[in-house]
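A.B. asks: Give me a model of this one.
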Amino acid sequence: MGVNSETSTYDVVVIGGGPVGENAADYAIRGSERTAVIIEHQLVGGECSYWACMPSKGLLGPGAALAAAQALPGARERLSDVAPDPSAVLARRDTITSGRDDSSQVEWAQNAGIDVIRGHGRIVGDRKVSVGDRHIRAREAVVIATGSIASIPPVAGLREALPWTSRDATNLIDIPERIVVLGGGVVACEAATWLLDLGVRELTMAVRGSRLLPKDEPFVGEMVANSLTERGADIRFGTELDRVERPDAADSGYGRLHGGPARVTLRGSGDTLEVDEILVAAGRAPATADLGLGAIDLPDTGPLTVDDHLIVSGHPWLYAVGDVNGRVALTHMGKYQARVAGDVIAARAEGRNLDSSRYSAFADHSAVPQVVFTRPEVAAVGITEQQARDDGVDVTVADMDIAVAGTYLLDPEYSGHAKLVIDRARDVIIGATFVGAGTAELVHSATVAVVGEVPIERLWHAVPSYPTVSEIWLRLLESLR
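C.D. replies: From the prediction side, this is the model:
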């Protein structure tokens, strides 16, 4: 320890200041005399606030609003343009992200009794963390909530071309006329949606698999692909990048074009595209490197293995929440884990037992909700029919287009689809998927049904309001009679 070093002690030390870390610290000390500190080397508020959930939905909202107005006679006649104004959209995005100024998030933490230390936290021993010359000891727990980072596939010349990742796409300043999007998952599909809204002239999606959004029911990817294609996207399935050439690549900052045009050669076809930018949306990896995990005999790559209390195996004082544990890479599920972990830390500090279900993150296994804000929207929870059958579950399904009075009122030509997967033996829903405008607001009712294991017979008495899109619940139940 150097002569200028400083040592501090807190009950709870959290490495990572995103919403997941914030929730873990808050729940661990709320209503008590315990102390907590968050260590963050970038922005308090994390990926979600500045580079992911919030800015992406800010970019997607105006296009969705115009599409909704365009669908309704009486509204469409008042529209002067069906495309959003790019400068206004980007200005709104900057308002949502506070121009990447995290002072309000720091103020929230301080008001919650949580200290904030700027710097890179590293574990140096049991319950011990260093930040530069500063040494911090945790009485009760250390929580790792460092999230994940974008993965760059090992394609010749790709890394050297300095491609965009999701951080650039959500913080774009320069709108490329021609772009290739590598990937077919949530980030790729949402980014393609807003890039087309903002005026990208040529958008090519290089998708390794045979469909978009492959973790969802097959009709999901088909409907999203059809919509993107109708809007001008060129989707190449079964396609990977073979090599990339960009001789004048330049690190010009988030959302700027990273140099001049790039030549992208596609594997298999040998086609070569000249594009202004490349967006890599090919997955993410847990941010575990350079955390000092070797000091406590843990690997410094890959996810941290945890139990349902979010405790790292073999280290009863160490917790890992959010993307870093590799269970579910969704902000709301990370926050859920953080709430559970915080409650566990508080209970253990106070000598209470952990028998209650509130101390177990069991929803991660089979009741994960997600919304994909493409057009059409995708909302799903639980498992797909194929996943259920692969698990040996005897299932029946309710599967139909969404066509009720509420959808006609949204759009006379509304297009949507819904599917329920039901465990035949238990007569409960284990999966639900909705595609169509306005379906994001249907997923929580499905989540309650899945988590609560509500029998189908009982769901008949959950009456949907008329005339709303939720009336599809009645139609689905009728199909099971």
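
A.B. asks: rest of the way, CA atoms for contacts and neighbours
C.D. replies: Noted.

A.B. asks: My guess is residue 272 contacts residue 264. True?
C.D. replies: Yes: shown here, residue 272 and residue 264 form a contact pair, counting by CA atoms under 8 Å, at 5.4 Å.

A.B. asks: Now do the helices in the stretch 201-350 of the chain.
C.D. replies: 218-230, 331-349 (DSSP state H, counting those that start in this stretch).

A.B. asks: quick one: which of residue 272 and residue 264 has more around it?
C.D. replies: The residue with more neighbours, out of residue 272 and residue 264, is residue 264; 23 against 16, by other CA atoms under 10 Å.

A.B. asks: Alongside the first, I'd like the structure of this one:
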Amino acid sequence: MSEARENQERGTYDVVVLGAGPVGANVADRARAAGLTVAVVERELVGGECAYWACVPSKALLRPVIALADAHRVDGARQAVTDRPDTGRVFARRNHYVNDWDDTGQAEWVKSIGADLYRGHGRLDGPRRATVTRDDGARLTLTARHAVAIATGSRPTLPDIPGIAESRPWTNRHGTDSSTVPTRLAIVGGGGVGVEMATLWQGLGSQVTLLARHRLIPRMEPFAGELIARSLTEAGADVRIGIQVTAVRRPDPTGPVTLTLDDGSELQADEVMFATGRTPATEDIGLDTVGLTPGTWLKVDTTGLVRDVDGAWLYALGDVNHQALLTHQGKYQARTAGDAIGARAAGRPLDDGPWGDHATTADQHAVPQVFFTDPEAASVGLTAEQAAQAGHRIHTVDLDFNAALGANLYADDYRGHARMVVDLDREVLLGVTFVGPGVSELLHSATVAVAGEVPLKRLRHAIACFPTVSEIWLFLLAAYHRKRT
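C.D. replies: Here you go, the predicted structure:
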């Protein structure tokens, strides 16, 4: 009998992974590379939220909107742009990149790495055990010799306000899988999902009203949200900061929705979308069978091990551990954890110190994030406020992008801003933020500088090509040098 068939017959594997999104796929891949047998359990589509309702479809939809905006910024090109995006083609493009919500290819990939895929609802059933309940009600038990990895992600959080259920609001899933452009769309929430969806649907022809309790994208430098708010307003959106929704009503299921606001006014829209945070998808995965509280975020160490469970067998990776709700960070955690699982299974020592092979140090020091708004906003590491609160002695350098000729050649009257946060005691970068057209492609250079703790006296020898947008690095470093001398 083959090893794979024997594993299936007995339901026993070295590693069991709950969740087949990008995080689950990466930990499974690393565990298989270490020579371990792996079972992967998925109750929805293999590929997860990112592939079908978040990162991939949102960027597929946003790119035509941003491409047209970029064309409008270049004389000679703007004259050729005479209309809005072709929404039919935009939605067809999205459908192509999500494979029409068919996960056959992703499922085949899981099998190609030598892992076994089980479709159904996976739940813990005590230490090193999980059950899988299929759609037909059949139930089977899987046992893990070494590790169970929870990679079940998160789901949208809806506020507890009157009328929310009856109003049938959009969440990020509706915002990325819908193929009808509402005439009026109210978006509640000024974080990354809110500003991206406002950019998208305003660009596709909706009259968007964006409601935010606080400033936009509050985890970035304040100027990022200010520039995005200005651009959305210029595009025709109604951006309201410092506003809360207190009630929602939709008496006619096919009619408009009315939002009651905390300033006493009302707002009518054809659809309302709530982008008000995420909740861990851990409420029904058997946490209580191992002494944990269902529905909670799971605390982990630097290798991804859950702290409150004995025996070094339970891992929580990606959104569920609340370290950084970003696909790329979850994949990074998964690769690290997969290597750690392999090392522990083989009895090898762990390198889990700062920046070690088995430590997710970047989760604390060098998390990159990008919002594909117009303009784009990209950052890595700490903001100036976060760095000061952490006790660092800092200096900030701020420059508008029009200091770089490459930016002005990229877009006439290029509008953007950059900031770097310097640790004065070590003269390394603690954080960098860019806002402007096309700046997402600058972010990896900043991430390397922050994660690598590259001394500024060395970084100044990394020459930016002329004339590119990346010349902003030259001007930032020169400004810091002038300040210090």
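
A.B. asks: quick one on the thing from earlier: which one of the helices of the stretch 201-350 of the first structure is the most hemmed in?
C.D. replies: Ranked by mean neighbour count under mean count of other CA atoms under 10 Å, the helices of the stretch 201-350 of the first structure are led by helix 331-349, which reaches a mean of 23.

A.B. asks: ok, average deviation of it from the second structure?
C.D. replies: In the superposition against the second structure, helix 331-349 of the first structure averages 0.4 Å from its aligned positions (mean CA distance after the TM-score superposition for the first structure).

A.B. asks: Pipe the helices of the stretch 201-350 of the first structure into JSON lines and attach distance to residue 289 of the first structure per row.
C.D. replies: As requested, the helices of the stretch 201-350 of the first structure are exported to JSON lines (distance: least, CA to CA, whole Å):
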{"stretch": "helix 218-230", "distance to residue 289 of the first structure": "34"}
{"stretch": "helix 331-349", "distance to residue 289 of the first structure": "19"}
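
A.B. asks: Between these, which one is closest to residue 463 of the first structure.
C.D. replies: Taking CA to CA, helix 218-230 is the member of those nearest to residue 463 of the first structure, at 26.4 Å.

A.B. asks: What is the corresponding segment of the second structure for that closest one?
C.D. replies: With TM-score structural alignment applied, helix 218-230 of the first structure matches the range 222-234 in the second structure.

A.B. asks: how much does that stretch stray from the first structure?
C.D. replies: Averaged out, stretch 222-234 of the second structure is 0.5 Å away (mean CA distance after the TM-score superposition for the first structure).

A.B. asks: From the chain's centroid, how far away is that stretch?
C.D. replies: 20 Å (CA atoms, centre = their mean, to the nearest Å).

A.B. asks: So what touches it?
C.D. replies: With CA atoms under 8 Å, 6 or more residues apart in numbering as the test, stretch 222-234 of the second structure has contacts from 195, 198-199, 215-218, 238-239, 373-375, 377, 416-417, 434-435.

A.B. asks: Among those, the buried ones, what's the PyMOL command?
C.D. replies: To isolate the buried ones among those in PyMOL, judged by 16 or more other CA atoms under 10 Å, type:
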select buried, resi 195+198+199+215+216+217+238+239+373+374+375+377+416+417+434+435
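
A.B. asks: Now go through the contacts of stretch 222-234 of the second structure and say which are in strands.
C.D. replies: With strands taken from DSSP state E, the overlap with the contacts of stretch 222-234 of the second structure comprises 238, 239, 377, 417, 434, 435.

A.B. asks: Same list (those) but as JSON lines, adding distance to residue 270 of the second structure.
C.D. replies: Shown next, in JSON lines, are those (distance: CA to CA, whole Å):
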{"residue": "238", "distance to residue 270 of the second structure": "15"}
{"residue": "239", "distance to residue 270 of the second structure": "17"}
{"residue": "377", "distance to residue 270 of the second structure": "29"}
{"residue": "417", "distance to residue 270 of the second structure": "35"}
{"residue": "434", "distance to residue 270 of the second structure": "35"}
{"residue": "435", "distance to residue 270 of the second structure": "32"}
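
A.B. asks: Check these and tell me the two furthest apart.
C.D. replies: Distances among those were taken as CA to CA; the most separated pair is 238 and 434, at 24.3 Å.

A.B. asks: Looking at the first structure, name the residue matched to residue 256 of the second structure.
C.D. replies: Checking TM-score structural alignment: residue 256 of the second structure goes with residue 261.

A.B. asks: wait, residue 322 of the second structure
C.D. replies: Aligned by TM-score structural alignment, residue 322 of the second structure pairs with residue 326 of the first structure.

A.B. asks: from what I can see that match touches residue 303, true?
C.D. replies: Yes: counting by CA under 8 Å, residue 326 of the first structure touches residue 303, with 5.1 Å between them.
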